[in-house]
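Asker: Structural data only, the sequence is not supplied:
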C-alpha cells in the first residue's frame, strides 16, 4: 500500500475515532446532567455540571478579590503537581532501570532486590507516607519520595522481565564483535527490551499520577491533589469533581504523549 493510499485510509479512521470519543464524552455529560437534575442524590453528593463549570471559572481567575483557590489559579495548582510528578517519575524511572537491569542480568541481585521490589509494589502509598513525613518533614521531599517509590517498582519489574527475555544470541553476537562485557547491558539488553520498558514507564507514570492526591495530603497546596483534599474538608464537592476531571484529562494527555514517544522510539513494535 502506497503512502497516499495509507493516508486515505488513516484519515477517516482518525476522524471516526475522534467522533466516537466526542460522542462518549457528550453522553457522559448528558447522563451526569440528567442525574443531577433528577436530584436522585443531593447536590452535595452529585453537583450539576453548571456548578463545576462555575468553579472552573472561579479557580482560573480572580473573582471578587479572591485569586483562584487558596490564592493560586487552577493552572498553577496543576503545574505544581505536574512538576512533582515529573521529578518523582524521572527519579523512579531512572532507579527502576538500574534495579531492573541488575535483577534481570545478575542472579545475586535478583535474590537481593527481587523480594524488596515486590514488597514495595504491593504497599499502598499511604502506608509509608507518614514515615516519609517523619524522615523528611512536610515540604517537597516526602512528596517527591512518595512518587519516586510509586514509580520505581513498575519500571524495575518491566525492565527485569524484558531483559531476561532477550535472546542470549544477542549477547554472544555482541561479544564476538568485540563489545566488552560492561557495555552489554546498555548496548544490547536495553535496546532489545525497550518496548516492554517503555510500557513499564507508562504504567509507572500512571501510578505516580494516581498517587499525587496521597502525596499532597500533607501541605499539598499549591497542588491539584492538595486542592481536592482541601475542598473535601469543606464539602466543596464541585471543586473536588473539578479536580478529578483535571487530573483525569491531564493524565490522558500525558499518557498520549508517552504512547507517541513509544511509537517513535520503537517503530518496529507490532510489525515483526
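Answerer: Cool, got the structure. Since we're looking at a predicted model, the values are computed, not measured.
Asker: Going by C-alpha atoms from here, please, whenever you check contacts or count neighbours.
Answerer: Will do.
Asker: Residue 173: what secondary structure?
Answerer: At residue 173 the chain is in helix, as set by DSSP: H, G, I helix; E, B strand; the rest coil.
Asker: Surely residue 188 and residue 172 touch.
Answerer: No. Under the criterion of Cα atoms under 8 Å, residue 188 is not in contact with residue 172, lying 10.2 Å apart.
Asker: Please say which of the two ends up with more neighbours.
Answerer: Ranked by neighbour count (other Cα atoms under 10 Å), residue 188 and residue 172 place residue 188 first, with 17 against 12.
Asker: how far away is the more buried one from residue 160?
Answerer: Using Cα to Cα, to the nearest Å, residue 188 is found at 14 Å from residue 160.
Asker: who's in contact with the residue lying closest to residue 215 once chain neighbours are set aside?
Answerer: If the residues on either side of it in the chain are set aside, residue 215 comes closest to residue 143, at 4.9 Å by Cα to Cα, 6 or more residues apart in numbering. Counting by Cα atoms under 8 Å, 6 or more residues apart in numbering, residue 143 touches 84, 215-216.
Asker: what about versus this one:
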C-alpha cells in the first residue's frame, strides 16, 4: 500500500468512526421526537445534555460533578495500576517457571471464572463498605486478566528465537529482555485494554455498595428518584472515560509494540 493509499484509508476510517456515533444519536433523537419511547425509559439526547450541564454547574447531591469523577478515577487508577503491575509480573513468572505456574494454577483458575460481582458480599464482610473493598475488588479483576495475558504472551515466544539467542551466548536475562518480553508485549497491551474496560465495569458496581462520592453513586441515586436523564448523563461520562482510556492505550500500544504486524 502506497503512502497516499494509506492516508486515504486512514481518513476513511476516521470519517466512519466519527459518523457512526452521530448516526446513532440522530436515530435516538428521532425515536424520542416521534414519541416511540417513554421519556422515562429513553429521554432525548438534548434532555441528557441539559442534565449534564446542570450537574456541571451545580453538582449533584450537594457535591460538584468533578468531585464525583475524581473519586471514581482515583479508585480505578490505584486498583488498575497495582493490579496490572502485579498481574504482569506474576504472568511473566508463570510463563518462565513451571514451579511458579503450578503454585498459582489452582488459586487463579478457581477465582477467574467467578464473576467479580459475586465476590461483593464477601468483600463487604471482610473489608466493609469503604474504599478498601472497592479498590480490592477492581484490583483482583485486573490482576487475573493481566496474569493470563502476560503468561500467554510469554508462551508465544518462538522456540527458534529462544534457541538462536541461547546459541549466540545470551544469558537468561538477555533472553528474557530481547526475546521473551518483546513476544509478550502485544498480549500485555491487549490485556491492558481489556482490563481497563473490566475495571470501569467493576468500579460502577462497587460504588453501588455505599458512599456519597463517585459516578456509580450518582447513577444509583438518580435511578432511585427516576431521574433518568441524570442516569444517562452518568453512564455517558463513564463511557467517555472508557473511550478515552482505550484510545490512549491503543495509541501507546502502537508506539510500544511498533513491530507488531510488520513481520
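Answerer: On my side now, so go ahead. These numbers come from a predicted model, not from an experiment.
Asker: What does the superposition give as a TM-score?
Answerer: Superposed pair, TM-score by TM-score structural alignment, normalised by the length of structure 2: 0.90. Supporting alignment: 263 aligned residues with a Cα RMSD of 2.2 Å.
Asker: hang on, the earlier thing: I'd guess the residue nearest to residue 215 of structure 1 is in a helix, am I close?
Answerer: Yes. Secondary structure of residue 143 of structure 1 (three-state DSSP): part of a helix.
Asker: what does it align to in structure 2?
Answerer: Mapped onto structure 2 by TM-score structural alignment, residue 143 of structure 1 lines up with residue 134.
Asker: and if you look at residue 18 of structure 1?
Answerer: Alignment note (TM-score structural alignment): residue 18 of structure 1 maps to residue 14 of structure 2.
Asker: Pull the distance from the helix or strand hosting its match to the chain's centre.
Answerer: Secondary structure assignment for residue 14 of structure 2, by DSSP states H and E: helix 3-33. Offset of helix 3-33 of structure 2 from its chain centre (Cα atoms, centre = their mean, to the nearest Å): 23 Å.
Asker: Also stretch 96-114 of structure 2?
Answerer: So, by Cα atoms, centre = their mean, the centroid of stretch 96-114 of structure 2 is 23 Å from its chain's centroid.
Asker: which residues are contacting that stretch?
Answerer: For stretch 96-114 of structure 2, the external contacting residues (Cα under 8 Å, 6+ apart) are 93-95, 144, 154.
Asker: Out of those, which comes closest to residue 36 of structure 2?
Answerer: Nearest to residue 36 of structure 2 among the contacts of stretch 96-114 of structure 2, counting by Cα to Cα, is residue 144 at 43.2 Å.
Asker: tally of neighbours for that closest one?
Answerer: 22.
Asker: Mind checking what secondary structure it has?
Answerer: Applying three-state DSSP: residue 144 of structure 2 is helix.
Asker: about what we covered before: mind checking which of the contacts of residue 143 of structure 1 are in helices?
Answerer: Using DSSP state H, the subset of these located in helices is 84, 215.
Asker: What is the nearest of the contacts of residue 143 of structure 1 to residue 38 of structure 1?
Answerer: Using Cα to Cα, the contacts of residue 143 of structure 1 come closest to residue 38 of structure 1 at residue 216, 34.6 Å.
Asker: List the contacts of the closest one.
Answerer: Applying Cα under 8 Å, 6+ apart, the residues contacting residue 216 of structure 1 are 143, 223, 225-226, 229.
Asker: Equivalent analysis for residue 180 of structure 2, please.
Answerer: By Cα under 8 Å, 6+ apart, the contact set of residue 180 of structure 2 is 154, 157, 162.
Asker: helix, strand or coil for the residue mapped onto it from structure 1?
Answerer: Using TM-score structural alignment, the partner of residue 180 of structure 2 in structure 1 is residue 189. Using three-state DSSP, the structure places residue 189 of structure 1 in helix.
Asker: about what we covered before: would you turn the contacts of residue 143 of structure 1 into TSV with distance to residue 39 of structure 1?
Answerer: Shown next, in TSV, are these (distance: Cα to Cα, whole Å):
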residue	distance to residue 39 of structure 1
84	38
215	34
216	32
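Asker: Find the nearest non-adjacent residue to residue 223 of structure 1, please.
Answerer: Residue 223 of structure 1 sits nearest to residue 77 (Cα to Cα, 6+ apart), 4.1 Å away.
Asker: How many residues are close by that neighbour?
Answerer: 24.
Asker: Pull the contacting residues for the residue nearest in space to the middle of structure 2.
Answerer: With distances taken as Cα atoms, centre = their mean, residue 196 lies nearest the centre of structure 2, 1.5 Å away. Residue 196 of structure 2 makes contact with 80, 142, 242, 245-246, according to Cα under 8 Å, 6+ apart.
Asker: Narrow the residues you listed to those in helices?
Answerer: Checking those against DSSP H, those in helices are 80, 142, 242, 245-246.
Asker: Looking at the alignment, what corresponds to residue 37 of structure 1 in structure 2?
Answerer: So residue 37 of structure 1 corresponds to residue 33, using TM-score structural alignment.
Asker: So whichever residue in structure 1 pairs up with residue 24 of structure 2 versus residue 34 of structure 1, what's the distance?
Answerer: Residue 24 of structure 2 maps onto residue 28 of structure 1 when the alignment is built from TM-score structural alignment. When distance is defined by Cα to Cα, residue 28 of structure 1 is 10 Å away from residue 34 of structure 1.
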